[in-house]
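Colleague: This is a predicted model, with the sequence first.
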Amino acid sequence: MTPFYQLTATRLDGQLISMNDYAGKVVLVVNTASHCGFTPQYAGLEALYSQYAAQGLVVLGFPCNQFGKQEPGGVDDISQTCHINYGVSFPIFEKVEVNGSASHPVFRYLKKALPGVLGGRIKWNFTKFMIGRDGKPLKRFAPYTTPEKMDAEILAALNR
C-alpha cells in the first residue's frame, strides 16, 4: 500500500476518512479558503468533479486559514460557502494547517513527494496535488492554475 493510502483525515461532518477509500481513483487534493481571490475556483473544481467522477476522479477540499486568514469561520461558515454558495458536492474536510509543525499529514506527505517552487512549503490557497489511481503523487498545480486548465492532465491520469 502506498503511503498516501495509509493517511486519514476528518471530514467537515466529523467522520474520519481513510485515503485508502479512494484507492483506484485519481485524487485531486486542494487547500481551500472561503475569502480568497481564488475562492471562485470552487465552481471549477465542482465542474471537474461532476464531469469526471464517474470515470474515477475525486476532489478533496481542505480548508486552511494560514494564508491571509482567509478561512476564519467554523464548520457552518465553511459549509455555507462550499455547499450553498458554490454547490460543492465533493468531500470537504475539517480546517487544517498545510505548513509548519502542525501541518496535516496529508500535506506533509504531498509536499515531500512534490516539493514545488518553495521546496517543502505551500505558497497560497488553492494549491492542488493530483494523485494517480495507484496512490502515487503525479503533479502539483499552482494556485493560479484554474481547474479548467487542468482538464487535459486529469483526463490523461484517468486514462492511465
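Modeller: All right, it came through fine.

Colleague: only C-alpha atoms for contact and neighbour calcs from this point on.
Modeller: Fine.

Colleague: Let me know the helix or strand that K139 is in.
Modeller: Using DSSP states H and E, the element containing K139 is strand 137-141.

Colleague: Strand 137-141 and the following helix or strand past that strand, what's the angle between them?
Modeller: For strand 137-141, the following helix or strand on the C-terminal side (DSSP H and E) is helix 151-158. Regarding helix 151-158 and strand 137-141, their directions subtend 170 degrees when assessed with axes from the mean of the first three to the mean of the last three CA atoms, to 10 degrees.

Colleague: buried sites along helix 151-158?
Modeller: Going by neighbour count (16 or more other CA atoms under 10 Å), the buried part of helix 151-158 is I154, A157, L158.

Colleague: let's bring in a second one:
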Amino acid sequence: SWDRLASAVSLNGGLGIISSVGTGYYEERKYASKELNAKPYGSENFYSRKGLQALINNARKVCGDAPLGCNILCASNDYARIARDACEVGFNVIVSGAGLPTNLPEFTVDFPDVALVPIISSAKALKIICKRWQSRYNRLPDAVVLEGPKSGGHQGFT
C-alpha cells in the first residue's frame, strides 16, 4: 500500500507498510526524472527515492510519529540502494521478502534502530537468515512474517 492506507493503519495502532515498488509512479510520475512510453525508466526512477520520501512525508502528516514500515522485495533491482533509501527517509521498519534478505543488515548498518523483518516461508529459511545475520552482522531479525504455501501474492496462489 501507499501513504493513505499505511498512515491510517499506523494512526490506529497497527503497523502501516508502504511499498517501495513503483514509487516513480507516485503523484502521476512526479518523482521520475526519466520516462519511456509514459513509464518511469530505469531502476532509479521506478524505485524513486524522491517518491519514497514523498510517500513517508504524506503518511507522517496523518499518523505523526507512529511507526511506519517499508516493504522491499529482495528481487528488486538496486535492493541495497532501496534499503538505504528507506532508512534515510525515516522508516522505522523494513519488511523484506520475495527472496531471502540475507544481506539486509549490511545495507542498513548505519541505522541500528530500524527494525528488520524478513518474510519467510519455512523454519529452514529462518535458520539460514538467523545464522547468517548473527555470524556476519551480529544481528537477528526483530520480527518475522511467516507465509504459508497458500499465502498468495508473489507465490501465485489466490
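Modeller: It's in. Keep in mind that what you see is a predicted model, and the values were worked out from it rather than measured.

Colleague: Please state their TM-score.
Modeller: With the length set by TM-score structural alignment, normalised by the length of structure 2, the two chains reach a TM-score of 0.35; 85 aligned residues with a CA RMSD of 4.3 Å.

Colleague: before we move on, back to that, what helices and strands are in contact with the strand holding K139 of structure 1?
Modeller: With contacts taken as 3 or more CA pairs under 8 Å, 6 or more residues apart in numbering; DSSP states H and E, strand 137-141 of structure 1 sits against strand 128-131.

Colleague: by contact count, what packs against the strand it packs on?
Modeller: On a contact count with 3+ CA pairs under 8 Å, 6+ apart, strand 128-131 of structure 1 meets strand 26-32, strand 137-141.

Colleague: Any chance of these in CSV with mean neighbour count as columns?
Modeller: Converted to CSV, these look like this (neighbours: other CA atoms under 10 Å):
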stretch, mean neighbour count
strand 26-32, 26
strand 137-141, 19
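
Colleague: Dump those to TSV, plus distance to F107 of structure 1.
Modeller: As requested, those are exported to TSV (distance: least, CA to CA, whole Å):
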stretch	distance to F107 of structure 1
strand 26-32	9
strand 137-141	12
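
Colleague: nearest to K111 of structure 1, of those strands?
Modeller: Proximity to K111 of structure 1 (CA to CA) singles out strand 137-141 among these, at 9.0 Å.

Colleague: Measure how that closest one sits relative to strand 26-32, angle-wise.
Modeller: On the basis of the same axes, to 10 degrees, strand 137-141 of structure 1 is oriented at 40 degrees to strand 26-32.

Colleague: For C63 of structure 2, which non-adjacent residue is spatially closest?
Modeller: Excluding its sequence neighbours, the residue lying closest to C63 of structure 2 (CA to CA, 6 or more residues apart in numbering) is L11, at 4.6 Å.

Colleague: Would you mind confirming that that neighbour is in contact with R60?
Modeller: No. Checked against CA atoms under 8 Å, the pair L11 of structure 2 and R60 is beyond contact range at 9.5 Å.

Colleague: before we move on, the earlier item: how many neighbouring residues does the residue nearest to C63 of structure 2 have?
Modeller: L11 of structure 2: 20 surrounding residues under other CA atoms under 10 Å.

Colleague: gap between it and N57 of structure 2?
Modeller: Distance of L11 of structure 2 to N57 of structure 2, given as CA to CA, to the nearest Å: 14 Å.

Colleague: Now do the helices in structure 2.
Modeller: Secondary structure of structure 2 (DSSP state H): helices at 3-11, 26-29, 43-46, 49-63, 79-89, 104-107, 123-137.

Colleague: Now do the buried residues in the fifth one.
Modeller: Of the residues in helix 79-89 of structure 2, Y79, A80, R81, I82, A83, R84, D85, A86, C87, V89 count as buried by neighbour count, 16+ other CA under 10 Å.

Colleague: same check, this time on the first one
Modeller: Applying a neighbour-count criterion of 16+ other CA under 10 Å, one finds D3, R4, A6, S7, A8, V9, S10, L11 buried in helix 3-11 of structure 2.
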